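Engineer: Quick one: sequence plus predicted model below, questions after.
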Amino acid sequence: MIAAVIVSFKPIPEHFQLLLKALVSQVDLLCVVDNSPASNNTVVNVMTNCGLGYDQVRVVRMGRNVGIAMALNVGIEIGLSEGAEFLLLSDQDSLPANDMVEQLFRSLLGLISEGEKVAAVGPVFKEFNTDKVHPFQVQVPGHFFYDHGYASTESPLVDALTLITSGCLIPVAAIREVGFMRAEYFVDAVDLEWSHRARALGYRLVGVGWANMQHRMGEDTLRVWYLRWRNEVAYPPLRLYYRVRNLIALSREDYVGLGWKLRNSWNMAGVVYSHLVFGVQRLGSLKMICLGFWHGLIGRMGPFPEPAKEAKSGFDSSGADGENY
């Protein structure tokens, strides 16, 4: 039995409906954990419009934003209680291909039958509108830093260092040994932390070239100069707080390799540069970046101390943002 766990937060009805319709025929059960405010009825309205009932979907309305990690854990618990053997994780900004789950499941069973210890398999994902294909993080033997690798016809299965949350198919046995998501991360790096924890226990993470998924990286972009002009994802100040804080926290873990820590720190420096030089909310971004850095150092985790500012920031913590630097 495969149960899909979907985390939502004020979803756009049209997008959410497409996701539900794409998944309902591919899994045995949909578990939707809604982080939207109690006054937001989008999830229930979309389910009604799709004609989905209790036999197909379980919905938990949290009534507030408890973060992606805790919401995933709630959905995973539901899947386990319903007897699921495999869990498919998803956020609201993704759209799986019609055969994505089948391709992931077939590849996972093949690896398990060969005696491989696999924590998760994940699809290749493309950005909506641009069709840009995102690579997997891979460790090339003899290289200190990780590289980027793509699935190919010759090598459709890619050994990955990390997988993003959305589209991950995980055996329940792996969840039981590796553990649940760390709720104190709230949002950002939740999937990265779990990936490193799984690999430290001897598990493999595998990208599957036959499985495809589209993902929305965000509506806003920054025009940034770095050797050339390029478009980067724009984040509100509060999201920058979580990104910086959680990377610092993850870098303090002894099960994360030094090469990965250094390369991701360099990537984060690029995000900081982009927002402080080219961003719209430079002063607010600077304040939240500094606060995130400090809180990461002293281990102050969980939701931001002043949740009321979420509404002002335009922050959306519905799920992983799909970045796999």
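Structural biologist: Arrived safely, thanks for sending.

Engineer: switch to C-alpha atoms for all contacts and neighbour counts from now on
Structural biologist: Noted.

Engineer: Could you list the residues in contact with the longest helix that the chain contains?
Structural biologist: For the chain, the helix that runs over the most residues, judged by DSSP state H, is helix 258-278. Defining contact as C-alpha atoms under 8 Å, 6 or more residues apart in numbering, one finds that helix 258-278 is touched by 144-146, 222-224, 232, 234-235, 244, 247, 251, 281-283, 285-286, 289, 325.

Engineer: The same query, at a cut-off of 6 Å, please.
Structural biologist: Contact partners of helix 258-278, identified using C-alpha atoms under 6 Å, 6 or more residues apart in numbering, comprise 144-145, 251, 282.

Engineer: Isn't N231 up against R223?
Structural biologist: Yes. Using C-alpha atoms under 6 Å, N231 is in contact with R223, at 4.8 Å.

Engineer: which residues does D191 contact?
Structural biologist: Listed by C-alpha under 6 Å, 6+ apart, the contact set of D191 reads 164-165.

Engineer: How much space separates A269 from V7?
Structural biologist: Going from A269 to V7 by C-alpha to C-alpha, to the nearest Å gives 29 Å.

Engineer: higher neighbour count, the two?
Structural biologist: Each of A269 and V7 has its neighbours counted (other C-alpha atoms under 10 Å); V7 has more, 31 against 12.

Engineer: would that one count as being in a strand?
Structural biologist: Yes. V7 forms part of a strand when assessed by DSSP: H, G, I helix; E, B strand; the rest coil.

Engineer: In contact with it, which residues are there?
Structural biologist: 32-34, 91, 318 are the contacts of V7 under C-alpha under 6 Å, 6+ apart.

Engineer: any idea how far R61 is from it?
Structural biologist: Here the criterion is C-alpha to C-alpha. By it, V7 lies 10 Å from R61.

Engineer: shared neighbours, those two?
Structural biologist: D34.

Engineer: just checking, next helix/strand downstream of the helix or strand encompassing L95?
Structural biologist: If you go by DSSP states H and E, L95 is part of strand 94-96. The helix or strand immediately downstream of strand 94-96 is helix 100-113, counting by DSSP H and E.

Engineer: Counting neighbours, which bits of that following helix end up buried?
Structural biologist: 100-101, 103-105, 107-108, 111 (16 or more other C-alpha atoms under 10 Å).

Engineer: Below is structure B, check it against A:
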Amino acid sequence: MPTQADMANPETTAIIVTYHPALDVLGQLVGRLKNQVKAILIVDNGSDEDIAAWNKAQGLAADHVIALNENVGIAAAQNAGIEWAKQQGASHVLLMDQDSLPAHDMVAELHAALIDKPAAASAGPRYMDSRQKNPPPFLQIRNWRLFRHRCETGCDVLPVDYLIASGCLIPMPVLEQVGDMRDDLFIDYVDIEWGLRAGHHGFQSYGVCSAHMEHSLGEAPIEFRGRKIPLHSPLRHYYHFRNAVLLYRTGWVPFQWKCVDAWRLLLKYGFYTLYAKPRRQHFMKMTQGLLHGIMGKAGKH
């Protein structure tokens, strides 16, 4: 469990994973984090751009850059960052995507939410995608149904099954007990698997309504009957469907969660087959992902 000293005097390292980033947005992200954390680390996942050289030229620069020679996946890159943060004596890590922009007080709000929750696995912000009409809700499965927590007040701290990785604040003692991110998933369901594993170890994740972040989820959404449905590339759909099935094959994952998520996956399979363009590519990649998941195939595709 995190100690009182950790909570009172947090030494937070922000870990930004990049892959062909928009450098102007990355610069904004570093600038917004500069006064909120002790250290900023960029882990570059094999981008063509020389991120280390770019960083050195910035007025507000990250404290360190780890340049990986190839794209090893989001989980392995996060794990490399977590290991560096451990070596620096960090009490917490803050995981960030390259295209997320935290509010000026986001990290402080996340820390405040953790103070009286010694069994907290992590805390994450309410994020806004400018292409969506409303902030996505926090998710939790209850009584064999998906429950969508919406922030009724700005000070709500809501229990959830998992959080998206970007903006997720994790105490280092929790990582030491729960373990790092599962790198054979490569991308997609990495944050879900870790959140469920933390719950399996007796920890609880929380969504913090007073912590805010701008974040773009996937590509341009599909407009359907007045709703905007998130859309990813065919390759991301491969990982999404494969990794979902890999989690269904994992013994400790709650059976109730498997059933509810599998039903949602079936609905996604039908919806994206009909409405995601190019339809054939999405259908083929989703189907291939399902088959590879059933076969137990993991790693980079």
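Structural biologist: That came through, no problem. Since the model is a prediction, treat every value here as computed from it, not as a measurement.

Engineer: Need the contacts of helix 258-278 of structure 1 in TSV (columns: neighbour count).
Structural biologist: Converted to TSV, those look like this (neighbours: other C-alpha atoms under 10 Å):
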residue	neighbour count
F144	14
F145	17
S251	21
R282	16
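
Engineer: Out of the residues you listed, which is nearest to V208 of structure 1?
Structural biologist: Nearest to V208 of structure 1 among these: F145, at 22.5 Å, using C-alpha to C-alpha.

Engineer: Identify the residues contacting that closest one.
Structural biologist: G259.

Engineer: Quick check: it is in a helix.
Structural biologist: No. Read with three-state DSSP, F145 of structure 1 is coil and lies in no helix.

Engineer: any idea how far it is from S265 of structure 1?
Structural biologist: For F145 of structure 1, the distance to S265 of structure 1 equals 12 Å [C-alpha to C-alpha].

Engineer: cool, and I76 of structure 1?
Structural biologist: Noted for I76 of structure 1: a distance of 31 Å to S265 of structure 1, by C-alpha to C-alpha.

Engineer: Pick out whichever of these two has more residues nearby.
Structural biologist: I76 (27 against 16).

Engineer: so where is stretch 95-109 of structure 2 in structure 1?
Structural biologist: The counterpart of stretch 95-109 of structure 2 in structure 1, using TM-score structural alignment, spans residues 89-103.

Engineer: quick one: buried residues of that stretch?
Structural biologist: Within stretch 89-103 of structure 1, judged by 16+ other C-alpha under 10 Å, the buried ones are 89-101, 103.

Engineer: Just give me the closest of these to R182 of structure 1.
Structural biologist: L89 (15.1 Å).

Engineer: what's the nearest residue to the closest one if we skip its chain neighbours?
Structural biologist: V5 (4.9 Å; C-alpha to C-alpha, 6 or more residues apart in numbering).

Engineer: Around V66 of structure 1, how many other residues sit close by?
Structural biologist: 19.

Engineer: what does it align to in structure 2?
Structural biologist: Aligned by TM-score structural alignment, V66 of structure 1 pairs with V72 of structure 2.

Engineer: all strands for structure 1, in order.
Structural biologist: 2-8, 29-37, 57-63, 86-91, 94-96, 118-127, 136-138, 147-149, 157-160, 169-171, 204-215, 221-225, 229-233 (DSSP state E).

Engineer: now for these, which one comes closest to E310 of structure 1?
Structural biologist: Here strand 29-37 is closest among the strands of structure 1 (C-alpha to C-alpha), at 11.9 Å.

Engineer: Which neighbouring elements make contact with that closest one?
Structural biologist: In terms of contacts (3 or more C-alpha pairs under 6 Å, 6 or more residues apart in numbering; DSSP states H and E), strand 29-37 of structure 1 is packed against strand 2-8, strand 57-63.

Engineer: What residues of it count as buried?
Structural biologist: Here strand 29-37 of structure 1 shows 29-36 as buried, counting by 16+ other C-alpha under 10 Å.

Engineer: now do stretch 280-288 of structure 1
Structural biologist: Using 16+ other C-alpha under 10 Å as the test for burial, stretch 280-288 of structure 1 gives 282, 285-286, 288.

Engineer: That stretch corresponds to what range in structure 2?
Structural biologist: The counterpart of stretch 280-288 of structure 1 in structure 2, counting by TM-score structural alignment, spans residues 277-285.

Engineer: now that stretch, how far from the chain's geometric center?
Structural biologist: 25 Å (C-alpha atoms, centre = their mean, to the nearest Å).

Engineer: H20 of structure 2 pairs with which position in structure 1?
Structural biologist: Using TM-score structural alignment to pair residues, one finds that H20 of structure 2 aligns to K10 in structure 1.

Engineer: ok, now which ones touch the closest residue to that match other than its chain neighbours?
Structural biologist: Closest residue in space to K10 of structure 1, ignoring its immediate chain neighbours: S36 at 5.2 Å, by C-alpha to C-alpha, 6+ apart. By C-alpha under 6 Å, 6+ apart, S36 of structure 1 lies in contact with 9-10, 63-64.
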